[in-house]
Structures are given as structure tokens and as C-alpha cells.
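Asks: With the sequence up front, the predicted model follows.
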Amino acid sequence: MQQSHIEKAHVAQRFAKAHQSYDAHAIVQKQICQQLMQLIQQYVFARHCSQTNVTHALEIGCGSGRMTHLLLQHAQIHQFTLNDLYPEIQQHVSAAAYPATQIDWLIGDIEALPLPQRLDLVLSSSALQWMSDFPALMQRVQQSLIPQCYLCFSTFGAKNLQEIKALTGQGLNYLTLAEIQNVLNETGFDVVHISESVQTIHFEHPKAVLQHLKATGVTASSAKHRWTKQSLAQFYQDYQQFSQRNAAGLSQYTLSYHPIYCIARRRL
């Protein structure tokens, strides 16, 4: 269940390089943020109206700030601690835009940092798949939450970027929905919602697939993978197996995303 091979410094470097291009290219991640926000509204805010007034929230892996801004549009948060691996992300959230919210930064590997305490909301979108020890982090998150308060997150499952893994052998070892649910149950959470879907996006050429991954920083999983002219040509050729004809009869190349959504409440 551990992702011991993940090199966090390399992940930080790749995402820092991509942070300017990420927001324009991370189309699926944007949709995932919107879906997660809908689930938070449905399972947290709609059922516990006082939760729209949050005393202290923590976001793990805030990245471009998309999820941060969505939450701040739907909830009054008095103190909001934002975490990510690299300091460049601080430019994406302006404290001046949210004068009623105290924004604190927690820069670095969340698995190696002390967590804020007495939290009444912890959220994360498209980040927890990078954790080396998901159960250990969930145990610490559980201890940092006030009883009956919520952990809300999206992560990715085994079919995520399955085309890339099939051709290069590069990729993360994703937890299944059942494994995530078991971890949460064992660490003192009641799972009030968990679901998954597979979304496919299309590109005109396999080269555009790689450009998309680079622009979103996802190549961070390939620390030791180096492309050569020959290996690129082979990759383009092999990617033909993932091509389809569109309505105009032109070839298009698929890339799969496999989001998993979870809303969990800390037990007493």
C-alpha cells in the first residue's frame, strides 16, 4: 500500500516547472474540483448548515488554487491553511482577495510536516495519489480533525493514465476504491460518500499527449525516464493502439483519467 519509490523533491521540481501552464491544460482536474465541490455542498454544507462557516480548514496539495477559490466562494473560512510542495504556489492565492480569511502557508511534504490541530475541514483534490504512506497520513488527519468533522478529497485509481503505463511502464501504484475505504474505516472515519469514474480526453497526435502531461506536471512520476529520438518514435507508433476515428474520420488518441471521490467524517 506504500508508494516508497516516490521522490518528493522530483515531484516538486516537475510541478514547479509546470505551475504556469497547469491551469490552462488541467482540464480534467478542473472538472474534478467542480465535482468535489458539489459533493462537499451535498454531503457537508447541505446537511450541516453551520459548516458553511468554517473555523479552520486545511487543503493538502492546493496547487493552482482552483479548489481553494471554489471553497472560498461557497464557505466563510476564518483560517485556511494551504499546503503544497513548492513556494511558487503562493502566487495563485491572494490574501487581499479574501480579507475575512486568515491564509497560512504550509510549504513542504505534508507527510513530513506537523499538521494544524482542531480542524473542522480537511480537503484535497488530485494530490493524495502522491503520498508514500496513505494510511499513516490518514491517521494523522483523523487526529487533527475535530470529531464529526469532515475529510473531503479526490484522488486517482488504477486506470489513471493507463495508456502511458502500458507503453512506458511508468506510473504510480494507485489504491483501489475498496482499499481507500478500508483505510478510512480503520483510521476512525465513517465514509459517507465514495465514488469513481473514468474520463477520457482526446488528442490529435501522441506528441500532444506528452505535451499535455508535461504542461500539467504529471510526468513527475517518471523520474528516471529519458526520451530519445528512437524511443519517442516507438512511443508514437505504439500509441496507435489507443487511436479512434472521430466523426470526421480523423484519428484521435485517447488518454484516461480515473478520479475517485470521497467524503468522510471523523467518528467521535
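Replies: Received the coordinates, thanks.
Asks: CA atoms for contacts and neighbours, from now on please.
Replies: Fine.
Asks: just the strands in the protein please.
Replies: 53-59, 76-84, 102-107, 119-125, 145-156, 189-196, 199-203, 243-245, 251-257, 259-266 (DSSP state E).
Asks: Strand 53-59 and the second one, what's the angle between them?
Replies: Comparing the axes of strand 76-84 and strand 53-59 via axes from the mean of the first three to the mean of the last three Cα atoms, to 10 degrees yields an angle of 0 degrees.
Asks: Let me know the angle separating strand 76-84 from strand 119-125.
Replies: Going by the same axes, to 10 degrees, strand 76-84 makes 50 degrees with strand 119-125.
Asks: Comparison target below:
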Amino acid sequence: MPLDKAKIKQSFAAAAVTYDGVAALQRTVGRALLGTIDTEKLAGTLLDLGCGTGFLTSELLGFCQPIVALDIALPMLQLTRTKLADTPNVSYLCADAEQLPLAGQVVDGVFSNLALQWCINLEAVFTDIKRVMKPDSRLVFSTFGPQTLQELKTAWAKVDDYSHVNDFYSEQQLTRFLQLAGYTEIAVETQLYVSSYGSVLALMKELKHIGAHNVIAGRNKSITTKTVMQRMIGEYERHRANDLIPATFEVMMVTAS
């Protein structure tokens, strides 16, 4: 996928101060992700990859320490550090998940909540994660699937031919990337979450506030006109029901070792 890594970093850095106020879905998915594993068996050093403002980091601390919290956006990482200032067993790394600054076989497990979809080369990411994990460790992560924001994507497609909504890998593609990286035991659970909004603009504002708006490389650089935006909103309004518009998020929760 032609993602712009510099724009991803910039978007999440800018969203740090607004993220927690609108990240209900991320918290819900994070709890569901923890629910897929036996937390009583967690032991050793865990890596929270793409920690954001530290929600999953904090949850993991209830089961296991120490934790390495890693994020590409320094403001996000600083917020996590501030929240966990009284917790001694957390290390902080500002780094790209696609270039892990860690030695081989140093962590006992890797967790990532709705972050890996912003990586460009997932096969390489999965290979590097396997490098830093000790033998028999597990990678546990959630990521968005291709049905995510399908209503918004359909509405834009009726207006022009540009890419306005990010694409996401399918279960089959994720499984293939993991297999190519050397994982043999792979389990995937898929669930659809539907959030409701009073308006299309409210949805788009939320996406911006969590840093998840369009980060596609090579997209249309011209400013979207008011007329085009109104046409897109009109198309999206066809989905309105009970005075609210829906937004679908397909979430895949994956365990691999």
C-alpha cells in the first residue's frame, strides 16, 4: 500500500492531545485483544508496538512487567511516559515499527493494538518482530481489515476517482505475510464494529483527532472544493438511519508464533 510514512508520523504526532478524547474504539479493541489470550501465562519482557498514548501499555502492566513502549510519534510516547510516570518497569522507545532498534531475542512477547496497518512492508515487519522475540514467543495484534470505512469509501467513489480512504489488508494477505516471515501457528478472529455519528463531518473530525485520516502517498494534492465535499456528504447520507450515519470498522485480532 502506498502509505506516506512521514505523513503518518506527522498525523499521529499532531493528534496526541486529542487522541484520548475520541479513541473509544481503540480502547474497546484493545480490551478485546487482551481477551483473546491467557493473561495468566504472560511472563517476561513485553513490547507494546505502536503504544500511542499508552492504553494497552497500562493494561499490560496489570499482568506482566517490564514493558517496552514503542511509538513512531514522540508526542504520543511522551504522553504515555507522563501517564505512567510512577511506574518504574517501563522503557520508552521513539522508533519506527519497520526499523526496530532492538537486539535479537530480547522480548518474551509482542503486542500491538491498531498500529500495524500503518506499516508499508508487513512481511518485513513480521520478520523483524520474530527476530526480536525469544523462541516460542507470541505476536498478538489487532489491525483494520478491508471493510473499514466502507461507507466513506463508497461515498467518495461516487464523486471522483481519487483515493480518499486508506486500504487495508485482508485476512488472507495477513496470513500469507506471517507465513512468509516464518510463523507457523496463526489464529485470526474478525469482528465488525459499527460506530454512529451525527454527521459525516463529525466522523471525519474524529478520524483527524486520532491521526487516522488519509495518509496515502501520491493522492490528489489539490484542495477538495466545497461542492465536491457536499456531493460526497450527500452520497454518504444515503446510509443514514435513526438520525445517525454509520461507520464500519473491520477489526482482525491475530495471534502468531
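Replies: Structure's in. What do you need? A quick note: this is a predicted structure, and the numbers were derived from the prediction, not measured.
Asks: quick revisit: can you put the strands of the first structure in CSV and add distance to residue 236 of the first structure and mean neighbour count?
Replies: Below are the strands of the first structure laid out as CSV (distance: least, Cα to Cα, whole Å; neighbours: other Cα atoms under 10 Å):
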stretch, distance to residue 236 of the first structure, mean neighbour count
strand 53-59, 38, 20
strand 76-84, 33, 20
strand 102-107, 38, 17
strand 119-125, 31, 24
strand 145-156, 25, 23
strand 189-196, 29, 17
strand 199-203, 12, 15
strand 243-245, 11, 14
strand 251-257, 10, 19
strand 259-266, 26, 23
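Asks: Which one of those strands lies nearest to residue 168 of the first structure?
Replies: Of all the strands of the first structure, it is strand 251-257 that lies closest to residue 168 of the first structure, at 13.9 Å by Cα to Cα.
Asks: which strands and helices sit next to that closest one?
Replies: On a contact count with 3 or more Cα pairs under 8 Å, 6 or more residues apart in numbering; DSSP states H and E, strand 251-257 of the first structure meets helix 162-168, strand 199-203, helix 206-215, strand 243-245.
Asks: wait, which of the ones you listed is closest to residue 154 of the first structure?
Replies: The nearest among those, by Cα to Cα, is strand 199-203 at 13.9 Å.
Asks: equivalent range in the second structure for that closest one?
Replies: Under the alignment (TM-score structural alignment), strand 199-203 of the first structure falls on residues 193-197 in the second structure.
Asks: thinking again about what came up before, go through the strands of the first structure and name the closest to residue 174 of the first structure.
Replies: Residue 174 of the first structure sits nearest to strand 145-156 of all the strands of the first structure, at 6.7 Å, using Cα to Cα.
Asks: Pull the number of nearby residues for the aligned residue in the first structure for residue 225 of the second structure.
Replies: Residue 225 of the second structure maps onto residue 228 in the first structure when the alignment is built from TM-score structural alignment. Neighbours of residue 228 of the first structure under the rule other Cα atoms under 10 Å: 9.
Asks: tell me the contacts of residue 228 of the first structure?
Replies: Listed by Cα atoms under 8 Å, 6 or more residues apart in numbering, the contact set of residue 228 of the first structure is empty.
Asks: Residue 212 of the second structure touches residue 10, doesn't it?
Replies: No: if you go by Cα atoms under 8 Å, residue 212 of the second structure and residue 10 don't touch, sitting 10.9 Å apart.
Asks: Residue 130 of the first structure corresponds to which position in the second structure?
Replies: So residue 130 of the first structure corresponds to residue 118, using TM-score structural alignment.
Asks: Check the gap between residue 176 of the first structure and residue 219 of the first structure for me.
Replies: 22 Å (Cα to Cα, to the nearest Å).
Asks: Looking at these two, which one has more neighbours?
Replies: The residue with more neighbours, out of residue 176 of the first structure and residue 219, is residue 219; 21 against 15, by other Cα under 10 Å.
Asks: Map that one onto the second structure.
Replies: Looks like residue 219 of the first structure aligns to residue 213 there (TM-score structural alignment).
Asks: Name the nearest residue to the residue nearest the centre of the first structure, sequence neighbours excluded.
Replies: In the first structure, the C-alpha nearest the mean C-alpha coordinate belongs to residue 126, at 0.9 Å (Cα atoms, centre = their mean). In space, and not counting its chain neighbours, residue 126 of the first structure is closest to residue 155: 4.8 Å by Cα to Cα, 6 or more residues apart in numbering.
Asks: which residues touch the aligned partner of that neighbour in the second structure?
Replies: In the second structure, residue 155 of the first structure lines up with residue 143, judged by TM-score structural alignment. By Cα under 8 Å, 6+ apart, the contact list for residue 143 of the second structure reads 113-117, 251-253.
Asks: Try it again at 6 Å.
Replies: Taking Cα atoms under 6 Å, 6 or more residues apart in numbering as the criterion, residue 143 of the second structure is in contact with 114, 117, 251-252.
Asks: now residue 251 of the first structure
Replies: The contact partners of residue 251 of the first structure, by Cα under 6 Å, 6+ apart, come to 244-245.
Asks: And it, how far from residue 199 of the first structure?
Replies: From residue 251 of the first structure to residue 199 of the first structure the distance is 19 Å (Cα to Cα).
Asks: Check the gap between the nearest residue to the match of residue 219 of the first structure once chain neighbours are set aside and residue 241 of the second structure for me.
Replies: Take residue 213 of the second structure and drop its neighbours on the chain: the residue closest to it by Cα to Cα, 6+ apart is residue 207, 5.3 Å away. To residue 241 of the second structure, residue 207 of the second structure is 21 Å away according to Cα to Cα.
Asks: next one: residue 231 of the second structure
Replies: From residue 231 of the second structure to residue 241 of the second structure the distance is 19 Å (Cα to Cα).
Asks: Equivalent analysis for residue 6 of the second structure, please.
Replies: In this view, residue 6 of the second structure and residue 241 of the second structure are 38 Å apart by Cα to Cα.
Asks: And residue 204 of the second structure, by the same measure?
Replies: 18 Å.
Asks: cool, and residue 152 of the second structure?
Replies: Residue 152 of the second structure is 15 Å from residue 241 of the second structure, by Cα to Cα.
Asks: cool, residue 166 of the second structure as well?
Replies: On the measure of Cα to Cα, residue 166 of the second structure and residue 241 of the second structure end up 25 Å apart.
Asks: ditto for residue 233 of the second structure
Replies: 15 Å.
Asks: Counterpart of residue 46 of the second structure over in the first structure?
Replies: In the first structure, residue 46 of the second structure lands on residue 57 (TM-score structural alignment).
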